[in-house]
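In: Any chance you can model this:
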Amino acid sequence: MAGKSQSTVTNYGRHLAKLALHFNELPTEVDPDRVNDYLHLVKRGHNTPSDSYFKFTVYALRFAYRIEGMKDKRIELPSIKRSKKLPVVLSQEEVRRLLKAPKLLKHRVLIGLLYGCGLRCFEVRNLKIADLDFDRKVLHVKDGKGKKDRYVPLADMLIRGLKTYLEAEQPSEWVFNSKDQEIKGRVGGDFDSRYSQRGVQWAVNEAKKKAGIQKPMNVHTLRHTFATHLLEEGLDILTIKDLLGHESIDTTMIYLHVAQTDKRRAFSPLDRLYLSRR
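Out: So this is what the prediction gives:
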């Protein structure tokens, strides 16, 4: 709907429903002053993660106003400042340790896809066997963020790992099925047998611990690392934008502040302090 994923629309719906229950009115019918009072209440809330809840309430209202063509009300909503924090990025050595850490081939391939193809968590969960093109060495990412498709390259070592995994596990539709996939046969219908979001997060977190990585990282860190390493290897920013599926180049530009390219690799003055005395 309107370029938003189902999970995003569902999240917006929850926030709008809470606002509607608070006022006992449709969110689009609440006047701006009372909306602002509600937002201040949310911002000061002690029983919710207020910053995140506040942001999603504003985003949900913007979405509802846009759908209803209420431009004036959208303008009156407070602006949301984007975080200026730079993403955490792993080194190549840390990625090598991470890829070796899992005992299960399934988890090694999963992490390989997240890093090697720059996939989002929901994209790796949505991956179907039919999306793998080993002959052309590409992966077809369908219905990414904003419902956009894209192709990303598949590394030779990842193709070998995928072939071994598929032959051993024999998944039926999704590349990564949950352990409860057999329930589908018992209950019938369209039971979703994909690997869960929690399962992906658990696999990455366990690999992080076994690899001895101290940096604060999550599933999305592997996507940040994918983009940064490509930039450091000399790939242009526009191609990286397309591989990531970003709508705007501005989103991709953040990696220019993280990557250490040969052209402008930073160094400490301590590295040069005693060179002239040697």
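
In: When you work out contacts or count neighbours from here on, use the C-alpha atoms and nothing else.
Out: Will do.

In: Wait, a strand at V152?
Out: Yes: the assignment for V152 (DSSP: H, G, I helix; E, B strand; the rest coil) places it in a strand.

In: If you tally nearby residues, what's the number for it?
Out: Look at V152: counted by other CA atoms under 10 Å, it has 18 neighbours.

In: what's the answer for the one 5 residues further on, then?
Out: Around M157 sit 12 other residues, with neighbours defined as other CA under 10 Å.

In: For A227, list the residues it contacts.
Out: A227 makes contacts with G118, I240, L244, Y255, as judged by CA atoms under 8 Å, 6 or more residues apart in numbering.

In: Look up the closest residue to the last one, ignoring the ones flanking it.
Out: Once flanking residues are discounted, Y255 sits nearest to T228: 5.8 Å by CA to CA, 6 or more residues apart in numbering.

In: measure the residue nearest to the spatial centre of the chain to T251 for me?
Out: Nearest residue to the geometric centre of the chain (CA atoms, centre = their mean): R120, 3.7 Å. Distance, R120 to T251, by CA to CA, to the nearest Å: 15 Å.

In: Also Y115?
Out: Counting by CA to CA, the gap from Y115 to T251 is 18 Å.

In: Between the two, which has more neighbouring residues?
Out: Set side by side, Y115 and T251 show more neighbours around Y115, with 23 against 11, by other CA under 10 Å.

In: Would you check that my belief about that one contacting H229 is correct?
Out: No: contact criterion CA atoms under 8 Å: Y115 and H229 do not qualify, at 9.9 Å.

In: Mind checking which of the contacts of A227 land in helices?
Out: I240, L244 (DSSP state H).

In: Before we compare anything, build this one as well:
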Amino acid sequence: MQKPVIVFLKANHKGQEVLLVNFKYNLELKEYLKKFEGIRWSTELRSFYLPFDKEVTNGLFKYLRAKNYFIDYSSLRTNKKSMGMERSVNKVTIGTEISLDTLSEINEFKRWMGQKRYSKNTMNTYESMLLLFFRFQHPKAVNTITEKDIIRFNTDYIMANSFSYTYQNQAINAIKLFYRNQTSSQLIPDDLERPKKSRKLPDVLALEEVKSILGLTANLKHRTLLSLLYACGLRIGEALKLKIGDIDKERRFMHVRSAKGAKDRYVPVPERMIALLNKYIESYAPGHFLFEGQNGGMYSAVSARQVLKRSLHKAGIRKSVTLHTLRHSHATHLLENGTDLRFIQELLGHNSPKTTMIYTHVSTTSLDKIKNPFDDFDI
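Out: You can find the predicted model right below:
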């Protein structure tokens, strides 16, 4: 049976901005949703809802995607004006219909990705993008899609909803890879162009801000997790998949397994981090994973984000900070301490040195040595 499409909507309920979670009745989905922390049912709204918050919304999205549900969150995006001029677009609402033949093609494609050892995240992302794309194109068959159809999808759906470069790029990547496996298609995948990428610099915390965040995280487990993200420059997914056996305390190295791009790497662990890990393991005695939830199993990224949010509030830091900001800050502080970029690339697990080069643009090592003529003004 085809799983229902879940629609995210924003509304005002009892003076509070809330996220509505709408779908055609499905008992399995209903029971699964009820287990998500903070979600409630409103008879008045005839919908599940929870307070609208970016982190919570992202957490719910990942919670639902873990069970392969498709989420339409296009209504959460609003059209924006660019360079003082409003883009003229025909905003199209995507329906829920998709042919059984198309579903079969997508399932076959997903099986192909599996035997090619694509990561689970990539497989799920590409599947959701293709479901969205072909629902937009319905009732057109897979082998009748042309480049004009893709341009219309980009213009009337992605651009009309002001979706990001990353979102658009993921959609094009999914379509290109899918059509490389189609022998009777009118579409030539290599002719499809990816969007032009804008260069955005990562947000970085000052050293004192990191110390403040970690120092004000009272819970030992929470402090150990946040400290590990910063001390070793880990992605949150990498930290949550760690097992006790992945840490070699004698050599002070950590084995990060199946990271982004299905790559393993070894990361050095500072002495103070080893001491903190020993204290944490002695107190909590984790079983399978290094960080586990209250009922066992892997600790959730949603909970980790809530931990950081509380610590940021205590520290009085109001800038936009995510768990990934700790990784960015780690890399930037290494660079400012004189660490070679090639070593930083290896530590972070970057494929290309171009990715690591971005930290040269946020480091203040050279910029703060520039003599500014304003310093000589007598004002």
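
In: quick one: TM-score?
Out: Scored against TM-score structural alignment, normalised by the length of the first structure, the superposed chains reach a TM-score of 0.85; 261 aligned residues with a CA RMSD of 2.4 Å.

In: will you turn the contacts of A227 of the first structure into JSON lines that also has distance to V187 of the first structure?
Out: JSON lines is the format used below for those (distance: CA to CA, whole Å):
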{"residue": "G118", "distance to V187 of the first structure": "35"}
{"residue": "I240", "distance to V187 of the first structure": "43"}
{"residue": "L244", "distance to V187 of the first structure": "37"}
{"residue": "Y255", "distance to V187 of the first structure": "46"}
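
In: how about the helices in the stretch 51-200 of the first structure?
Out: Ranges of helices in the stretch 51-200 of the first structure, per DSSP state H, counting those that start in this stretch, are 71-76, 92-100, 105-116, 121-125, 156-169, 183-187, 197-211.

In: export those to CSV and tack on distance to R44 of the first structure?
Out: Below are these laid out as CSV (distance: least, CA to CA, whole Å):
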stretch, distance to R44 of the first structure
helix 71-76, 20
helix 92-100, 40
helix 105-116, 37
helix 121-125, 31
helix 156-169, 48
helix 183-187, 44
helix 197-211, 30
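
In: from the ones you listed, which stretch is densest packed?
Out: Neighbour counts (mean count of other CA atoms under 10 Å) averaged over each of the helices of the stretch 51-200 of the first structure peak at helix 105-116, with a mean of 22.

In: The second structure: matching residues for that one?
Out: The aligned range for helix 105-116 of the first structure in the second structure is 220-231, by TM-score structural alignment.

In: what's the longest strand that the second structure contains aligned against in the first structure?
Out: Among the segments of the second structure that qualify as a strand by DSSP state E, the longest is strand 5-13. With TM-score structural alignment applied, strand 5-13 of the second structure matches no range in the first structure.

In: Tell me the buried residues in that strand?
Out: V5, I6, V7, F8, L9, K10, H13 (16 or more other CA atoms under 10 Å).

In: H107 of the first structure contacts A203, correct?
Out: Yes: H107 of the first structure is within contact range of A203, at 6.2 Å (criterion: CA under 8 Å).

In: Not counting sequence-adjacent ones, nearest residue to the alignment partner in the second structure of P216 of the first structure?
Out: Counting by TM-score structural alignment, P216 of the first structure corresponds to S320 in the second structure. Spatially, and ignoring its direct neighbours in sequence, S320 of the second structure is nearest to D203 (7.5 Å; CA to CA, 6+ apart).

In: need the contact list for Q168 of the second structure.
Out: Going by CA under 8 Å, 6+ apart, Q168 of the second structure touches N154, I158, P195.

In: now these as JSON lines including neighbour count and distance to I247 of the second structure?
Out: Converted to JSON lines, the contacts of Q168 of the second structure look like this (neighbours: other CA atoms under 10 Å; distance: CA to CA, whole Å):
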{"residue": "N154", "neighbour count": "19", "distance to I247 of the second structure": "45"}
{"residue": "I158", "neighbour count": "20", "distance to I247 of the second structure": "43"}
{"residue": "P195", "neighbour count": "12", "distance to I247 of the second structure": "41"}
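
In: Shared with the first structure, which of those?
Out: Contacts conserved in the first structure for the contacts of Q168 of the second structure, counting by both residues aligned by TM-score structural alignment, their matches' CA atoms under 8 Å: N154, I158.

In: tell me which of the contacts of Q168 of the second structure is nearest to M254 of the second structure?
Out: Comparing the contacts of Q168 of the second structure against M254 of the second structure with CA to CA places P195 closest, at 37.0 Å.

In: Could you pull up the residues touching M1 of the first structure?
Out: The neighbours of M1 of the first structure, taking CA under 8 Å, 6+ apart as the test, are V9.

In: An error on my part: the question was meant for N154 of the second structure.
Out: Residues counted as contacts of N154 of the second structure (CA under 8 Å, 6+ apart) are Q168.

In: Alignment lookup: it to the first structure.
Out: Checking TM-score structural alignment: N154 of the second structure goes with L39.

In: in which helix or strand would I find its match?
Out: helix 32-44 (DSSP states H and E).

In: any idea how far K84 of the first structure lies from H257 of the first structure?
Out: For K84 of the first structure, the distance to H257 of the first structure - CA to CA - is 11 Å.

In: And the two? Which one has more around it.
Out: H257 (10 against 7).

In: Map that one across to the second structure for me.
Out: Under the alignment (TM-score structural alignment), H257 of the first structure maps onto H361 of the second structure.

In: can you tell me which residue in the first structure aligns to F48 of the second structure?
Out: Match for F48 of the second structure (TM-score structural alignment): no aligned residue.

In: Give me the neighbour count for F48 of the second structure.
Out: F48 of the second structure - counted by other CA under 10 Å - has 19 other residues nearby.

In: T325 of the second structure too?
Out: Neighbour tally, T325 of the second structure, other CA under 10 Å: 19.

In: ok, now the one 3 residues further on?
Out: Counted with other CA under 10 Å, the burial measure for H328 of the second structure works out to 25 neighbours.
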